[in-house]
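S.K.: take a look and give me a structure for this.
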Amino acid sequence: MTSNLDPRQKLFVALDLSSLSEAERLVALLGDSATHYKIGYRLGYSDGIAFGRELAASGKTIFFDLKLHDIDNTVREGVESIVRTGAHYLTVHAYPQTMKAAVAGREGSGLKILAVTILTSWNDVDCAEAGYQGNVTTLVQNKARQAVAIGIDGIVCSAQETGMLRAAGIPDRIELVTPGIRPKGAEIGDQKRIVTPSAAIAGGADRLVVGRPITGARDPAAAADAILAEIATTLG
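M.R.: Here you go, the predicted structure:
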């Protein structure tokens, strides 16, 4: 669990934008309000990998949310490539073989591997439709325990599940990273398991991932600052 009281250390701004120019503009607008950035599919599959490398070189903390899942050799080699970008975090899906390959690929580096348990856009019905047995809570617990045993550094989960995971024995050294964060009054969008920033921090989340409430705001820096203030109040 992270203990740094600087709220910027808790907030990943999701650069879920369609072009490099939009991402560059947002980073410039945010300035010192953001030090941690997440790059996912939308930007990553265009210019996002190179941009992440640049941001990492400039001192920003970079989280590539690529959710790798493939045969062992492909995952391991993919992780080795991400290590060379200087990124700090990378997601993989929480399947045992995939997680083991990712841990092997990052060996000797500072890259932290995060396991995605169940997407925050899923609920029990979605899990059943996908062929899973058990509800979201059971699946998240089981996948998280596997991840810890394999040597994963953190878990991506809903903030509604952080307390449950700690109570289930997930140790404090495992970072709990929570998407699906929505400030009070923000649109829910396609998320189903959401909480506010303050509730997420109070519930034990180590890192928050916030996209549209910041990237879609008229004043992104003001939106980020409001979330940071909420986090700071909760941290005390």
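
S.K.: hey, let's count contacts and neighbours off CA atoms from now on
M.R.: Fine.

S.K.: residue boundaries of the strands in the protein?
M.R.: 11-14, 36-39, 61-68, 89-93, 112-116, 154-156, 175-178, 207-210 (DSSP state E).

S.K.: who are the packing partners of the last one?
M.R.: Read it as strand 207-210. Applying 3 or more C-alpha pairs under 8 Å, 6 or more residues apart in numbering; DSSP states H and E, one finds that strand 207-210 contacts strand 11-14, strand 175-178.

S.K.: against which helices or strands is the first one packed?
M.R.: In terms of contacts (3+ C-alpha pairs under 8 Å, 6+ apart), strand 11-14 is packed against strand 36-39, strand 207-210, helix 212-215.

S.K.: in JSON lines: the ones you listed, plus distance to A50 and mean neighbour count.
M.R.: Listed next are the helices and strands packed on strand 11-14 as JSON lines, based on distance: least, C-alpha to C-alpha, whole Å; neighbours: other C-alpha atoms under 10 Å:
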{"stretch": "strand 36-39", "distance to A50": "11", "mean neighbour count": "24"}
{"stretch": "strand 207-210", "distance to A50": "21", "mean neighbour count": "24"}
{"stretch": "helix 212-215", "distance to A50": "20", "mean neighbour count": "22"}
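
S.K.: another sequence for comparison is provided below:
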Amino acid sequence: MHRDDELPLIMALDLDTLADARKTLNLVRGKLDYVKIGPRLFALGGVHFVKEMVDYGFKVFLDLKLHDIPNTIRLAVEAFGGIGLWSLTLHAAGGRRMLEEAVAARDRMGSSMKLFGISVLTSFNEEVWSEATPGCPMEEALRQRAWLCDDSGLDGVVCSPLDLPVIKDRVRPGLLKVVPGVRLTSLGDDQTRIATPCQAIKNGADYVVMGRPIYKADDIESAMNVIGDSIREGLKG
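M.R.: Presented below is the predicted three-dimensional model:
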């Protein structure tokens, strides 16, 4: 869980270049603690870039959504567990054995790295979901995957803000909920299941993930202030 004086905001660095990422981080340094690195920046900068962010004092959420056979995931977790990550994502669709292998590998290392399970991507709506997964209602998959992440020993689950009420009765209260798809207003982009920071926190999010509303803002500091106010309003209950 985050500290009382720590804003539970993870900034998604979904930027085109390492230079853009560094420039943005310099603007928000001291204003937030958590940053999310996805596939593009990791492909460009690798472990060196991750360690650079850690050295800057950021808590790095490496969002690679690992999904493979259990032994391959075990080897990956062993490699990632020693580079100073705050957290790493795995896809819940990989199943129990894969998730448990990841937890066991992390624990054998004595690493403090958190493991979060991806439930269903926030870009999915019912139509897109049924095309990719015919015969299984998205809500049922959400509930089952959240329970599986919890039962397999993961630290948390990643889900849409609109999914929080759906999974609430399927997971223990202490399971961390990391919530992307958070917007101050709709941007008309590829996120379809969204909510404001205040709504997400009130619905049970422990951390909210926001990228474009921050780094595409005309005034990043003002955007951070508005987002912070919305989160703090949600924390009041």
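
S.K.: quick one on the thing from earlier: could I get the helices and strands packed on strand 207-210 of structure 1 as JSON lines with mean neighbour count and distance to T61 of structure 1?
M.R.: What follows is these, written out as JSON lines (neighbours: other C-alpha atoms under 10 Å; distance: least, C-alpha to C-alpha, whole Å):
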{"stretch": "strand 11-14", "mean neighbour count": "26", "distance to T61 of structure 1": "9"}
{"stretch": "strand 175-178", "mean neighbour count": "26", "distance to T61 of structure 1": "14"}
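
S.K.: want to throw those into a markdown table with distance to T74 of structure 1?
M.R.: A markdown table is the format used below for those (distance: least, C-alpha to C-alpha, whole Å):
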| stretch | distance to T74 of structure 1 |
| --- | --- |
| strand 11-14 | 26 |
| strand 175-178 | 25 |
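
S.K.: right, and these - which one's nearest V92 of structure 1?
M.R.: The closest of those to V92 of structure 1 is strand 175-178. By C-alpha to C-alpha, the value is 13.0 Å.

S.K.: residues contacting that closest one, please?
M.R.: Residues from elsewhere that reach strand 175-178 of structure 1 (C-alpha atoms under 8 Å, 6 or more residues apart in numbering): 1-2, 153-159, 162, 200, 204-209.

S.K.: how about a cut-off of 6 Å?
M.R.: 1, 154-159, 205-209 (C-alpha atoms under 6 Å, 6 or more residues apart in numbering).

S.K.: picking up where we left off before, of the helices and strands packed on strand 207-210 of structure 1, which is nearest T98 of structure 1?
M.R.: Closest among these, using C-alpha to C-alpha: strand 175-178, at 18.8 Å.

S.K.: how close does the closest one sit to structure 2?
M.R.: Its matched residues in structure 2 lie on average 0.4 Å from strand 175-178 of structure 1 after superposition (mean C-alpha distance after the TM-score superposition for structure 1).

S.K.: how far off centre is that strand?
M.R.: Computed by C-alpha atoms, centre = their mean, to the nearest Å, the chain-centroid distance of strand 175-178 of structure 1 equals 7 Å.

S.K.: same deal with stretch 55-68 of structure 2?
M.R.: Mean C-alpha position of stretch 55-68 of structure 2 versus that of the full chain (C-alpha atoms, centre = their mean) differs by 9 Å.

S.K.: where in structure 1 does it align, residue-wise?
M.R.: Under the alignment (TM-score structural alignment), stretch 55-68 of structure 2 falls on residues 57-70 in structure 1.

S.K.: what's next to the matching stretch, contact-wise?
M.R.: 35-40, 56, 87-93, 98.

S.K.: and with 8 Å instead?
M.R.: When contacts are defined by C-alpha under 8 Å, 6+ apart, stretch 57-70 of structure 1 is touched by residues 12, 35-41, 44, 52, 55-56, 75, 86-93, 95, 98, 116.

S.K.: centroid-nearest residue for structure 1?
M.R.: Centroid-nearest residue in structure 1, with C-alpha atoms, centre = their mean: V177, separated by 5.0 Å.

S.K.: distance of that residue relative to G163 of structure 1?
M.R.: V177 of structure 1 is 12 Å from G163 of structure 1, where distance means C-alpha to C-alpha, to the nearest Å.
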